[in-house]
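Engineer: take a look and give me a structure for this.
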Amino acid sequence: MPLIVEEADPGAPGAAALLRMSHELMESLFPPEENHFLDIEALRAPHMRFFAARQGADVVGTIALAIRDGWGEVKSMFVADLARGTGAADALLRQVEDRAREEGLEVLRLETGDALRAARTFYARHGFREREPFGEYTANASSIFMEKSLET
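Structural biologist: Reported below is the predicted structural model:
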C-alpha cells in the first residue's frame, strides 16, 4: 500500500490519536517544564503547516512546520510503531523541507529530547546539526537543539 503525505487537520481522528500518543510519550520521558509539544489548536494556527502520512485509511505519521521570520521550525514529528522503518519519517521530513523552501525559508530548526536517540540519529542523517537554543527556548537538562540550512 503506497504511503501518502498530505496537508491535514491535526484534529482529524487519525492525526489526533497519533498526537495524543506522542504527547503521552513525551510526558513519560520529560518533566512538564521541558516538554514543548503543541496542542491541536496551536497546530491549527495560521503560521503552522500540518501534514499527515497515511497508508490506506490509516494515519501513520505526523509533522508540522512553524513558519518563523526567515526560518522554520519542525514540530510534532511522530511515526506510529507499525510504520517505523518504512520510510514514513523520511517522507514526512521531505514534505516539510519542500514546503519550507516554497515558503522561502533558509533554515529549519528543531528541539528534541536527549532521551530520543533514534530521533537525534534520524535528524543528523538528514543533515541537522546541534546548535544553541533558539527562539523562545532556553537551555535545560533534556532539550537538544538542531538546525539545517536549506540553501542549495
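Engineer: from here on, just use CA atoms for contacts and neighbour counts.
Structural biologist: Fine.
Engineer: what's in contact with stretch 30-43?
Structural biologist: 10-11, 16, 23, 26-27, 49-50, 64, 75-76, 113, 140, 142-143 (CA atoms under 8 Å, 6 or more residues apart in numbering).
Engineer: what two of the residues you listed are the furthest from one another?
Structural biologist: Using CA to CA, the contacts of stretch 30-43 reach their maximum pairwise distance at G11 and N140, which is 30.0 Å.
Engineer: now the other sequence, so there's something to compare against:
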Amino acid sequence: MNKFQPILLECPNQPEVLALIEALDAYQIPLYPQGTHHGINLDALCAPNVLFAVGRTEGAEAIVCGALALNPGYGELKRMFTKPAFRGQGLARVLLTFLEAEAQKRGCSHFMLETGYRQLEAIAFYERCGYSRRSRFGEYEADPNSVFLEKLLD
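Structural biologist: The predicted structure follows:
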C-alpha cells in the first residue's frame, strides 16, 4: 500500500499541481457542451479567499488536489481531483475532510458545489460524504448539465 504525506494548503501554481488541474480539465471538458464547464482558472485559485489543498505521496508526488472558495455565507468546492492510479484509497475523502475543517476554522460551515450530471462517481462520492442535492446557487445559471450539492455542518 502507498504511503502519503499529510494534506497541506499549497499554492496551486506549481508544475506538478498544474498537471493535476490539466488532467481534470482533459477529463471534464469533453463530457459537456462548450460553455458549460465551470472550473475556475489559476488566478482565481490563487485568490486570498481560496483554500487550495494538495496531497502527496511519501516521495512528494502530487496526487490529489482540491479548492474551497470562501464566499459570504458559504464555501464552494472546486477542482477536486485524484490521479486515477490513486483512486479507491480514501484520499478524496481525506482531502474533503481537510478542506471542510480548514473552512470551519475560518467560520464557514455551509458547503456547496456544482458538478456535471455525467460525473456519477463524483456525485455518489459527495452524497456518501453527506452532501445532498439542491437548487442552483451563486452566479450559476440554470443548466441541465449541472448538479448542485450542499452540506451544512454544525
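Engineer: can you calculate the TM-score here?
Structural biologist: The TM-score (TM-score structural alignment, normalised by the length of the first structure) is 0.96; 151 aligned residues with a CA RMSD of 0.9 Å.
Engineer: show me which of the contacts of stretch 30-43 of the first structure are buried.
Structural biologist: P10, A16, H23, M26, R49, F50, A64, K75, S76, G113, S142, S143 (16 or more other CA atoms under 10 Å).
Engineer: about what we covered before: and of the contacts of stretch 30-43 of the first structure, the nearest to F134 of the first structure?
Structural biologist: S143 (11.4 Å).
Engineer: that closest one and G113 touch, don't they?
Structural biologist: Yes - counting by CA atoms under 8 Å, S143 of the first structure touches G113, with 4.7 Å between them.
Engineer: work out which residue lies at the spatial centre of the second structure.
Structural biologist: Nearest to the geometric centre of the second structure sits M80, at 2.7 Å (CA atoms, centre = their mean).
Engineer: ok, that residue - contacts?
Structural biologist: Applying CA under 8 Å, 6+ apart, the residues contacting M80 of the second structure are V64, C65, G66, A67, A92.
Engineer: what strand or helix carries it?
Structural biologist: Counting by DSSP states H and E, the element that carries M80 of the second structure is strand 74-82.
Engineer: how about that strand, which residues of the first structure does it hit?
Structural biologist: Under TM-score structural alignment, the alignment places strand 74-82 of the second structure onto residues 71-79 of the first structure.
Engineer: the aligned partner of E24 of the first structure in the second structure: neighbouring residues, count only.
Structural biologist: Under the alignment by TM-score structural alignment, E24 of the first structure pairs with A26 in the second structure. Residues within reach of A26 of the second structure, counting by other CA atoms under 10 Å, total 11.
Engineer: next one: F128 of the first structure
Structural biologist: 19.
Engineer: now swap in the one 10 residues further on and tell me
Structural biologist: For T138 of the first structure, the neighbour count with other CA under 10 Å is 11.
Engineer: isn't there a strand covering it?
Structural biologist: No - counting by DSSP: H, G, I helix; E, B strand; the rest coil, T138 of the first structure is not found in a strand; it is coil.
Engineer: what does it correspond to in the second structure?
Structural biologist: Under TM-score structural alignment, T138 of the first structure pairs with E141 in the second structure.
Engineer: picking up where we left off before, who are the packing partners of the helix or strand following the strand holding M80 of the second structure?
Structural biologist: As assigned by DSSP H and E, the chain's next helix or strand after strand 74-82 of the second structure is helix 91-105. Secondary-structure packing of helix 91-105 of the second structure (3 or more CA pairs under 8 Å, 6 or more residues apart in numbering; DSSP states H and E): strand 50-56, strand 62-71, strand 74-82.
Engineer: any idea how far the closest residue to I63 of the first structure other than its chain neighbours is from R49 of the first structure?
Structural biologist: Taking CA to CA, 6 or more residues apart in numbering, and ignoring the residues beside it in sequence, I63 of the first structure has M77 as its nearest neighbour in space, at 4.2 Å. Distance, M77 of the first structure to R49 of the first structure, using CA to CA, to the nearest Å: 12 Å.
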